[in-house]
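J.: Structure, please.
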Amino acid sequence: MQRICVIGGSRYIGKLLVERSRAAGHRVTVINRGSTPQPAGIEHLVVDRNDEAALTAALAGRTFDVVVDQVCYTPVQAAIAARAFAGRTRRYVMTSTIEVYDPATAALPAVPSGTPVPEESVDPTTWQVDMDLPWHDDTYLEAHYAEGKRQAEGVFANAGGFTFATVRSAHVLGGGALEFTGRLAHYAGRVTRGEEITVHAKALPTVFIHYEELAELLLWAAAADFTGPVNACSDGPLDVYDLAGIVVTQAGSDAVYRIVPEGEEASPFSFDRHYAMSNARAKALGFLFSRTTDWLPGAVAEALAVPAAPTA
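T.: The predicted structure is shown next:
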């Protein structure tokens, strides 16, 4: 049994992680702002993680074996958490993202197209951190999501006080209405309504992971002893045509594609640049991944079963 603290834990992957941690016999504490009640047997600390004094007060007298941070987006948030949990946890696991490898968001080492991107392409121990950027501004943060994650990793990697690992998640799918990004619903809706799917002239593959598999991997990472980044993606990259093709098969409707001019944004998961991750490190550490094509048809079926939102 471990004492696990989950920051976030109110929806989707975080909620499932809490449920599975509890089912595995761990003692679980959830920290969030209290928007969603926690089930019986879960300690719930209602506090804003951005309020360092309140967070430190809420943690008084508590220690954990591991903290799993689901909602850290900036180096400022990371610095607050690093100070608050120093001496209170043995291990800290941050949920990060494939977007840290996006070459459109930072000057990164070139990786040949088609070569899976390894973790060492972004080293958090050497990444430059700038606390003075306007991280409190939601518009700025949305536009600099990848950089916020990179710098947050950098803060934790150099904090000391606990061992640190970061799980860089591929694009997460599955769960039907639970999938709050709406990206799979975008394809389900476009195909069933016969609407255009915008794509790049040369759409490149990316990688995906089912939300249940990511929750399983986070629980595995919580109990492991590796440090540093690890990529989390199912086997088998897919491009936008592969993804839409599975939707077409499930929906029984044809897809309508429109190629966008160079430099224009296209539908989610159509990429004109390469940053599909390698999962070799996680495999070497002992985690077994599914194949994307094994679970994606079921995820698409769930998305198609969700009632469409009413139109104006």
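
J.: going forward, measure contacts and count neighbours with C-alpha atoms only.
T.: OK.

J.: And the strands in the stretch 201-312 of the chain?
T.: Along the stretch 201-312 of the chain, counting by DSSP state E, counting those that start in this stretch, strands occupy 208-210, 228-232, 256-259.

J.: From the contact counts, what lies against the first one?
T.: In terms of contacts (3 or more CA pairs under 8 Å, 6 or more residues apart in numbering; DSSP states H and E), strand 208-210 is packed against strand 171-173, helix 292-305.

J.: about what we covered before: any idea which of the strands of the stretch 201-312 of the chain gets closest to Tyr140?
T.: Minimum separation from Tyr140 across these (CA to CA) falls at strand 228-232, 25.2 Å.

J.: what residues does the closest one touch?
T.: Strand 228-232 is contacted by residues 98, 118-119, 124, 157, 164-170, 209, 214, 217, 277-279, 281-282 when judged by CA atoms under 8 Å, 6 or more residues apart in numbering.

J.: Of those residues, select the buried ones using a ChimeraX command.
T.: To isolate in ChimeraX the members of the contacts of strand 228-232 that are buried, counting by 16 or more other CA atoms under 10 Å, one can use:
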select :98,118,119,124,157,164,165,166,167,168,169,170,209,214,217,277,278,279,282
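
J.: Compute the inter-axis angle for the longest strand along the chain and strand 228-232.
T.: Ranked by residue count under DSSP state E, the longest strand found in the chain is strand 89-97. Going by axes from the mean of the first three to the mean of the last three CA atoms, to 10 degrees, strand 89-97 is angled at 50 degrees with respect to strand 228-232.

J.: Let's compare: structure for the following, please.
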Amino acid sequence: MATILVLGGTRFFGKKLVERLVADGHSVTIATRGETPHSFGDTVEQLCFDRLDEVAFAKAVEGRTWDIAYDNICYSPDEAQVVCRLLNGRIGKLVFTSTMATYAPSAGKKVEADFDPLQYELRMGTRDDFTYGEGKRQAEVVFYKEATFPVVAVRFPIVVGEDDYTERLLFHVQHVLQQKPMAFVNVDARMSYITSDEAAAFLQWAGEHAQAEPYNATANGDYTLAEFIALVEEATGKRAKIALGGDDTTRSPYAVGADWYMDNAKATAHGFTFSQLQDWLPTLLATLVEAEQQ
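T.: Below is the predicted model:
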């Protein structure tokens, strides 16, 4: 049994991670602001504080140690530096939820070496000072340059599932069902995906087995956006209304200008078995369509 701290574990793949850890008999502590009720009952310990309040964070972890910590909600170098200050000497390993957005969209499949945090210039700041992708890049830089504990950065692509609170996948289903236009920049761009269940499974694996370095974590296979749109059309039984450019109401959350997909060969070689995208994305789309039509 391991002692495990999870920062951000009450929804989406963070919640599923906690469920997996508890089911495997680990002693789990979740750290949240306490604003959203959790469903774990007395199977976990809860620490309530705002991670942006360093004094409250320090008080909550004082005198505590954990074998593994997961940080699912770090979005800036300032936040990462606080984790380093407060958890150095208190944890045996950190798994940081990073993102495919550390890679800029461009032709070709991304491998981990395409972004090396040790070779990237550090700029400190809060989450308001950076785009999402740059904030995650800078957080990785801090963790790999300043942490005294081992760090595994897990770079996820678009995470999807019935429980996706962002509703990015649902956006496409709803727009086709309602015959609303959807705007894209490049329908030939390829993208990667992973389910929330598989994301949780990978995070657990990363904590238990991964070496202290970055890993891409994505389902096997990819689709161009044109192929993705065709899957939505098949699931809905309707033709999509596609536009180029668009505005905030019509632009697809997946409207990238170039390929944005990843290679998972490194994690595969190290022992994780990924799902096949074509085995579950059409089924997930059909499930979302059915829910919308009820």
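
J.: if we can go back for a sec, including distance to Leu17 of structure 1, could the strands of the stretch 201-312 of structure 1 go into CSV?
T.: Output for the strands of the stretch 201-312 of structure 1, formatted as CSV (distance: least, CA to CA, whole Å):
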stretch, distance to Leu17 of structure 1
strand 208-210, 13
strand 228-232, 15
strand 256-259, 37
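
J.: and Val191 of structure 1, which of these is closest to it?
T.: So among those, strand 256-259 is nearest, using CA to CA, at 7.4 Å.

J.: against structure 2, where does the closest one fall?
T.: Under TM-score structural alignment, strand 256-259 of structure 1 corresponds to residues 241-244 of structure 2.

J.: how close does that stretch sit to structure 1?
T.: Compared with structure 1 after fitting, stretch 241-244 of structure 2 has a mean deviation of 2.2 Å; criterion: mean CA distance after the TM-score superposition for structure 1.

J.: what comes up buried for that stretch?
T.: For stretch 241-244 of structure 2, by 16+ other CA under 10 Å, it's Ile242.

J.: And stretch 28-44 of structure 1, by the same measure?
T.: Neighbour-count burial for stretch 28-44 of structure 1 flags Val28, Thr29, Val30, Ile31, Asn32, Gln38, Ile42, His44 (criterion: 16+ other CA under 10 Å).

J.: which one among the residues you listed gets closest to Val300 of structure 1?
T.: Proximity of these to Val300 of structure 1, judged by CA to CA, is greatest for Gln38, which lies at 28.8 Å.

J.: nearest residue to that closest one other than its sequence neighbours?
T.: Distances taken as CA to CA, 6 or more residues apart in numbering put His44 closest to Gln38 of structure 1, at 6.6 Å, once the chain neighbours are dropped.

J.: and the one you found, that one's in a strand?
T.: Yes: His44 of structure 1: assigned to a strand according to DSSP: H, G, I helix; E, B strand; the rest coil.

J.: so how far is Asp102 of structure 1 from it?
T.: 36 Å (CA to CA, to the nearest Å).

J.: what lines up against Gly161 of structure 2 once you look at structure 1?
T.: Under the alignment (TM-score structural alignment), Gly161 of structure 2 pairs with Gly174 in structure 1.

J.: Is it correct that its match is in contact with Leu304?
T.: No: using CA atoms under 8 Å, Gly174 of structure 1 makes no contact with Leu304, being 11.3 Å away.

J.: Which residue ranges of the stretch 151-300 of structure 1 form helices?
T.: In the stretch 151-300 of structure 1, the segments counted as helices under DSSP state H, counting those that start in this stretch are 183-193, 211-223, 240-251, 280-284, 292-305.

J.: which one of these lies closest to His200 of structure 1?
T.: Minimum separation from His200 of structure 1 across the helices of the stretch 151-300 of structure 1 (CA to CA) falls at helix 240-251, 9.2 Å.

J.: just how off-centre is the closest one within its chain?
T.: From the chain centre to the centre of helix 240-251 of structure 1 is a distance of 23 Å (CA atoms, centre = their mean, to the nearest Å).

J.: Next, the mean deviation of it compared to structure 2.
T.: When structure 2 is superposed, helix 240-251 of structure 1 averages 1.6 Å from its matched positions, counting by mean CA distance after the TM-score superposition for structure 1.

J.: buried residues in that helix?
T.: Buried-residue list, helix 240-251 of structure 1, by 16+ other CA under 10 Å: Val240, Tyr241, Leu243, Ala244, Gly245, Ile246, Val247, Val248, Gln250, Ala251.

J.: Can I get those in TSV including distance to Ala232 of structure 1?
T.: Formatted as TSV, the buried residues of helix 240-251 of structure 1 follow (distance: CA to CA, whole Å):
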residue	distance to Ala232 of structure 1
Val240	20
Tyr241	22
Leu243	19
Ala244	22
Gly245	24
Ile246	22
Val247	23
Val248	27
Gln250	26
Ala251	29
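
J.: looking at it, Lys149 of structure 1 is touching Ser96, isn't it?
T.: Yes: using CA under 8 Å, Lys149 of structure 1 is in contact with Ser96, at 6.3 Å.

J.: quick one: which of those two has more around it?
T.: Shown here are Lys149 of structure 1 and Ser96; by other CA atoms under 10 Å, Ser96 has more neighbours (28 against 25).

J.: Quick one: map that one onto structure 2.
T.: Using TM-score structural alignment as the criterion, Ser96 of structure 1 maps onto Ser98 of structure 2.

J.: just checking, that match touches Val152?
T.: No: applying CA under 8 Å as the test, Ser98 of structure 2 and Val152 come out as separate, 9.4 Å apart.

J.: Figure out how far stretch 187-202 of structure 2 is from the centre of its chain.
T.: Distance, centroid of stretch 187-202 of structure 2 to centroid of chain: 9 Å (CA atoms, centre = their mean).

J.: contact partners of it?
T.: For stretch 187-202 of structure 2, using CA under 8 Å, 6+ apart, the contacting residues are 12-14, 16-17, 20, 156-161, 163-164, 217-219, 221-226, 256-262, 272, 274-275, 277.

J.: The same query, at a cut-off of 7 Å, please.
T.: Applying CA atoms under 7 Å, 6 or more residues apart in numbering, the external contacts of stretch 187-202 of structure 2 come out as 12-14, 16-17, 157-161, 218-219, 222-226, 257-262.

J.: The equivalent of Ala201 of structure 2 over in structure 1: neighbour count?
T.: Using TM-score structural alignment, the equivalent of Ala201 of structure 2 in structure 1 is Glu216. Neighbours of Glu216 of structure 1 under the rule other CA under 10 Å: 18.
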